[in-house]
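>>> Got a predicted structure here, sequence first:
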Amino acid sequence: MKIYTKGGDKGETSVLGARVKKTDVRIDAIGAIDELNSSLGMSISIARTEGLDQLAAELVVLSHQLFDLGADLANINNTIPLKIVPAYTEAIEHRIDVYTELVGPLTRFILPGGSHTAGALHRCRTDTRRAERILSSVPNVPQAIGPYINRLSDYFFTVARLANKELDVDDVFYEGRKTVE
């Protein structure tokens, strides 16, 4: 199979059951999810490099789910069963609760950073929020996607804190009104 098809040369692309303009908001949302998944792939690689293999394995599962989410978005005619289900959101909520117990309650604002893994996961968090904003403009998004993507950004924030804790690196706390000298 060739990697190129020439099917998109005139500004259209295929989704399951139709051809749409590449400027369609649905394609923008699918692209945002793909970009998030790329950031997640980088986070997985960094987590492995820093010895956070268990976290990396958990992130790989989410990478597969994000690929499925993209497929659900492309499934505009409901030609195949949806892949993102409420149980995925419930599992993320459970992990957030478990990890929040480990890192302790949030008492101050936290800036992105600390360890390399935490910085990469904060990037995933912001990419998730951007994807969520784009998704809010897409018509007929499968019902399970909204809660899933909303919880996912909270998850990335929480596991960024967890990565710092496991690597014995302090979170970067917001101090306010700082100036560069």
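Sure, I can see it.
>>> C-alpha from now on. contacts and neighbour counts both.
Fine.
>>> give the contact list for R161.
V103, A118, D171 (C-alpha atoms under 8 Å, 6 or more residues apart in numbering).
>>> Next up, a structure to set beside the first:
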Amino acid sequence: MVKLTKIYTRTGDRGDTGLGDGTRVAKHDPRVEAFGSVDESNAVIGLAQLHAEGELHDLLARVQNDLFDVGADLCTPEQEAPAYPPLRVTTAQVEYLEGRIDACNAELATLRSFILPGGTPLAAHLHLARTVVRRAEREVTALMTGQTVNPEVLRYLNRLSDLLFVLARRANGNGERDVLWVPGANR
């Protein structure tokens, strides 16, 4: 269990931060950018959760907990024979999201157009969360070009953005209140 007795340490006052393995990197390091966007995704999902109830509220709480696992995974670079086994995202976490996507999507009408982000307050927050998760996903792929990253992290973020899209449609009356894009409507 984590025990935080002091919130500020002053160790980052020079523009660097510590990773899970103890190494120090610049706060603008690609790895820090990636887990920073995961943290931001978690915060936006927290805003969406304010508008959610019941099963959806619980699902978003589970996702928020998983996103801390994603952040922990990203902040600890892969290494041979680590002193302590690092927390890594698992295939089971990805498969759980896939199951939720399939179950939620089965109740939705087939899309005939792209959807504009919006509708109900919950749907709007879920769309915002989806876009932040997509940014985190892009940052993880950038990180993967130069460093080793658990591939389940990328799979998790990819599925999560899909889940948030489907949940936004559900929050819009199972798609009935989706705002559809009309190509060239304002030319």
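Good, I have the coordinates. Since the structure is predicted, the reported quantities are computational estimates derived from the model, not experimental observations.
>>> Post the TM-score for the overlay when you can.
The TM-score (TM-score structural alignment, normalised by the length of the first structure) is 0.91; 175 aligned residues with a C-alpha RMSD of 1.6 Å.
>>> who wins for most neighbours among the contacts of R161 of the first structure?
Neighbours here mean other C-alpha atoms under 10 Å. Within the contacts of R161 of the first structure, the largest count is held by A118, at 28 neighbours.
>>> Does that residue lie in a helix or a strand, and which?
Counting by DSSP states H and E, the element that carries A118 of the first structure is helix 116-135.
>>> which residue in the second structure lines up with Q143 of the first structure?
Alignment note (TM-score structural alignment): Q143 of the first structure maps to P151 of the second structure.
>>> ah, wrong one, I meant K83 of the first structure
Using TM-score structural alignment, K83 of the first structure pairs with R88 in the second structure.
>>> what's the distance between its match and T9 of the second structure?
The gap separating R88 of the second structure from T9 of the second structure is 26 Å, by C-alpha to C-alpha, to the nearest Å.
>>> Identify each buried residue in stretch 39-51 of the second structure, please.
Within stretch 39-51 of the second structure, the residues scored as buried using 16 or more other C-alpha atoms under 10 Å are D39, E40, S41, N42, V44, I45, G46, L47, A48, Q49, H51.
>>> err, stretch 169-179 of the second structure, not the other one
Using 16+ other C-alpha under 10 Å as the test for burial, stretch 169-179 of the second structure gives R169, R170, A171, N172, N174, G175, D178, V179.
>>> quick one: buried residues of the helix holding A118 of the first structure?
Of the residues in helix 116-135 of the first structure, those buried (16+ other C-alpha under 10 Å) are 116-132, 134-135.
>>> for that helix, packing partners?
Contact here means 3 or more C-alpha pairs under 8 Å, 6 or more residues apart in numbering; DSSP states H and E; on that basis helix 116-135 of the first structure packs against helix 25-49, helix 145-166.
>>> Superposed on the second structure, what's the mean shift for it?
Here the mean offset of helix 116-135 of the first structure against the second structure after fitting is 0.5 Å, by mean C-alpha distance after the TM-score superposition for the first structure.
>>> Give me the distance from that helix to the chain's centre.
Distance, stretch centre to chain centre, for helix 116-135 of the first structure: 6 Å (C-alpha atoms, centre = their mean, to the nearest Å).
>>> again, but for stretch 66-85 of the second structure
Distance, stretch centre to chain centre, for stretch 66-85 of the second structure: 16 Å (C-alpha atoms, centre = their mean).
>>> Can you give the contact residues for it?
Contacts with stretch 66-85 of the second structure, where a contact means C-alpha under 8 Å, 6+ apart, come from 19-21, 31-32, 34-36, 38-39, 42, 86-89, 93, 148-150, 153.
>>> repeat that with 10 Å
The contact list for stretch 66-85 of the second structure, computed with C-alpha atoms under 10 Å, 6 or more residues apart in numbering, reads 18-23, 31-32, 34-42, 60-61, 63-64, 86-90, 93-94, 140, 143, 147-150, 152-154, 156-157, 160.
>>> for stretch 96-112 of the second structure, same thing?
By C-alpha under 10 Å, 6+ apart, stretch 96-112 of the second structure touches 59, 63, 92, 95, 156-167, 169-170, 173-176, 178, 180-181.
>>> Buried ones among those residues?
The neighbour-count test (16+ other C-alpha under 10 Å) applied to those identifies 63, 156-167, 169-170, 174-175, 178 as buried.
>>> Excluding covalently adjacent residues, which one is nearest to the match of K83 of the first structure?
Closest residue to R88 of the second structure apart from its sequence neighbours, by C-alpha to C-alpha, 6 or more residues apart in numbering: D73 at 5.0 Å.
>>> immediately after the helix or strand hosting that neighbour, which helix or strand?
Taking DSSP H and E as the definition, D73 of the second structure sits inside helix 54-75. Scanning forward in sequence from helix 54-75 of the second structure by DSSP H and E, the next helix or strand is helix 91-105.
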